[in-house]
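# got a structure for you, letters missing:
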């Protein structure tokens, strides 16, 4: 199982794509990286993700899987080595809960703060800080990572903060993370980026700054795109 060709349709600046790359690297899976231009989407992307036309899309054995969390679970179930999700049903459910919390309560607030200003942006920053306080509380009882000594599902889902959060703060002129206020989160980030498969697969900070400046300018000029 799992020996067929694997392709990943992605975009270098997307944290969702990096999640999938980290999962593939963690499993030791050889794959072809297909870079998409999200401003000029390829026929391949439109064919394999016609509903959302977004990256990432994993192609495996002639089938396509979309949405980063779904893809990571597919990878974990297809290739059994180096498990990403816990085996215990309760722990698996708990990991899914925190992954959902990270995306819906924290990441979405950061995304909205990037593309807003004034009172709306202040509201999103407050929401992001409140979510980070909850994540900090959860991490206090953990070892190196959410799942213990090894990187697991929640770590991969939250891992975008290590390269993207500081860039968004700079571009949007906001402040969410403070290492003194969130020491457990700070330790977790340091452990995460020191892991070889992560360190080798982080995007250029300078390129991200330029990219997110474009996203912010474009979004503020087109207020309907939220």
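Cool, the structure landed. All figures in this text were calculated on a predicted structure; none of them were measured in a lab.

# contacts and neighbour counts: CA atoms only from here.
Fine.

# Give me the contacts around stretch 123-142.
Applying Cα atoms under 8 Å, 6 or more residues apart in numbering, the contact partners of stretch 123-142 are 102, 105-107, 109-110, 112-113, 145-146, 148, 174-177, 182-185, 188.

# The chain: helices as residue ranges?
15-27, 43-48, 68-78, 89-101, 108-114, 118-139, 153-158, 161-172, 183-193, 196-199, 205-221 (DSSP state H).

# ok and the fourth one relative to helix 68-78, angle-wise?
Right, helix 89-101. Helix 89-101 runs at 150 degrees relative to helix 68-78, counting by axes from the mean of the first three to the mean of the last three Cα atoms, to 10 degrees.

# so what does helix 89-101 touch, helix or strand wise?
Counting contacts by 3 or more Cα pairs under 8 Å, 6 or more residues apart in numbering; DSSP states H and E, helix 89-101 packs against helix 153-158.

# Same check on the shortest one?
Based on contacts counted as 3+ Cα pairs under 8 Å, 6+ apart, the elements that helix 196-199 packs against are helix 15-27.

# between the helix it packs on and helix 68-78, what angle do the directions make?
10 degrees.

# what's the spacing between helix 15-27 and its chain's center?
Computed by Cα atoms, centre = their mean, to the nearest Å, the chain-centroid distance of helix 15-27 equals 9 Å.

# Quick one: residues in contact with stretch 46-60.
2, 4-11, 14, 16-17, 20, 36, 38, 41, 45, 64-68, 71.

# Can I have the buried ones of these as a PyMOL selection?
To isolate the buried subset of the contacts of stretch 46-60 in PyMOL, counting by 16 or more other Cα atoms under 10 Å, use the following:
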select buried, resi 6+7+8+9+10+11+16+17+20+36+45+64+65+66+67+68+71
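
# hmm, back to that, would you mind writing the ChimeraX command to select the buried ones in the contacts of stretch 123-142?
This is how ChimeraX selects the buried members of the contacts of stretch 123-142, with burial counted by 16+ other Cα under 10 Å:
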select :102,105,106,107,109,110,112,113,145,146,174,176,177,182,184,185,188
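
# related to what we said a few turns ago, pipe the helices of the chain into a markdown table and attach distance to residue 58 per row.
Formatted as a markdown table, those follow (distance: least, Cα to Cα, whole Å):
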| stretch | distance to residue 58 |
| --- | --- |
| helix 15-27 | 9 |
| helix 43-48 | 9 |
| helix 68-78 | 7 |
| helix 89-101 | 19 |
| helix 108-114 | 23 |
| helix 118-139 | 29 |
| helix 153-158 | 16 |
| helix 161-172 | 22 |
| helix 183-193 | 24 |
| helix 196-199 | 19 |
| helix 205-221 | 23 |
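
# Next up, a structure to set beside the first:
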């Protein structure tokens, strides 16, 4: 009996993209993709993820798994070949720590007002409180930079769990730079992160599955215009 495998996602979700990368790196090609409209969520999505009501959701033989980092671990434990997490328990714990750190601290909690961390951080910098938070963001990036010393990828010479967790930055940062006109990652200050982004992007499985760049630019331009209009009207309440 063939396995049933479904991925609920949106075309631009960086969290859902993690799941696609993981499946591709595992060599899993047979799965159904269900694209969701987050403004009009399907009954199936609400059924499979009644708690958070968001993508991504992986459905494996009728059983739903939600939250992207949890799904990555499920994929790695279910399909053992081409492992994403290290075998050593300490190294596995370290990989989990930095993936969680990236999700929580790449941008600060104070500016996570609309759930999209980098968008809030870099599209709302006109507001004084966000401008004051930028130094902490840079400090957190320095911690991440340290993890790449001596390595091509976070886990060594091949893409793993932490790389997939951070992978969206290799594409979206340049999109944000184009939209905002700001340099968000200085290659001189972060040479290892800059090299990692290029190495990550050059892997065929990664390169072939980026969302269309022109659509991303249009999307985030609209997001920025909305925030700028709110700022002109007096900023967030």
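Nice, I can see it. Model, not experiment: these values are computed from the prediction.

# Can you name the residues that contact the residue lying closest to residue 84 of structure 2 once chain neighbours are set aside?
Distance criterion Cα to Cα, 6 or more residues apart in numbering; nearest residue to residue 84 of structure 2, sequence neighbours excluded, is residue 160 at 4.4 Å. By Cα under 8 Å, 6+ apart, the contact set of residue 160 of structure 2 is 83, 84, 85, 153, 154.

# burial count for the third one?
Summarising burial for residue 85 of structure 2: neighbours were counted as other Cα atoms under 10 Å, giving 22.

# Next one: it from residue 95 of structure 2, what distance?
7 Å (Cα to Cα, to the nearest Å).

# Are there residues contacting both of the two? Which ones?
residue 161.

# ok so, going back, could you identify which of the helices of structure 1 is most buried?
Comparing the helices of structure 1 by mean neighbour count (mean count of other Cα atoms under 10 Å), helix 153-158 ranks first with a mean of 24.

# Measure the mean distance from that one to structure 2 post-superposition.
Taken over the aligned residues, the distance from helix 153-158 of structure 1 to structure 2 averages 0.4 Å (mean Cα distance after the TM-score superposition for structure 1).

# residues in structure 2 matched by that helix, start to end?
Using TM-score structural alignment, helix 153-158 of structure 1 corresponds to residues 161-166 of structure 2.

# Likewise for stretch 187-201 of structure 1?
Using TM-score structural alignment, stretch 187-201 of structure 1 pairs with 195-209 in structure 2.

# measure that stretch end to end?
20 Å.

# so what's the alignment partner in structure 2 of residue 216 of structure 1 up against?
Using TM-score structural alignment, the equivalent of residue 216 of structure 1 in structure 2 is residue 224. With contact set as Cα under 8 Å, 6+ apart, residue 224 of structure 2 has these partners: 123, 124, 179, 180.

# what about the third one, distance to residue 126 of structure 2?
Going back to what we said before, that points to residue 179 of structure 2. 14 Å.

# Would you format the contacts of residue 160 of structure 2 as CSV with distance to residue 55 of structure 2 included?
Shown next, in CSV, are those (distance: Cα to Cα, whole Å):
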residue, distance to residue 55 of structure 2
83, 24
84, 21
85, 23
153, 27
154, 26
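
# Isn't residue 107 of structure 2 up against residue 117?
Yes - between residue 107 of structure 2 and residue 117 a contact is recorded at 5.7 Å, counting by Cα atoms under 8 Å.

# ok, back up a step: any idea how far the residue nearest to residue 84 of structure 2 is from residue 30 of structure 2?
As judged by Cα to Cα, residue 160 of structure 2 and residue 30 of structure 2 stand 21 Å apart.

# likewise residue 101 of structure 2?
In terms of Cα to Cα, residue 101 of structure 2 sits 32 Å off from residue 30 of structure 2.

# aligned partner of residue 138 of structure 2 in structure 1?
Aligned partner of residue 138 of structure 2 by TM-score structural alignment: residue 129.

# That match and residue 172 of structure 1: what is the separation?
For residue 129 of structure 1, the distance to residue 172 of structure 1 - Cα to Cα - is 15 Å.

# Same check on residue 204 of structure 1?
18 Å.

# One more: residue 182 of structure 1?
Counting by Cα to Cα, the gap from residue 182 of structure 1 to residue 172 of structure 1 is 21 Å.

# Trace residue 45 of structure 1 over to structure 2, please.
Under TM-score structural alignment, residue 45 of structure 1 pairs with residue 45 in structure 2.

# In contact with its match, which residues?
Going by Cα under 8 Å, 6+ apart, the list of residues near residue 45 of structure 2 reads 8, 53, 54, 55, 57.

# In strands only, show me these.
The strands, defined by DSSP state E, take in 8, 57 from the contacts of residue 45 of structure 2.

# residue contacts, residue 83 of structure 2?
Contacts of residue 83 of structure 2 (Cα under 8 Å, 6+ apart): 26, 76, 160.

# The second one is in contact with residue 92, isn't it?
No - Residue 76 of structure 2 is not in contact with residue 92 according to Cα under 8 Å; the separation is 11.8 Å.

# Overlap in contacts, these two.
residue 85.
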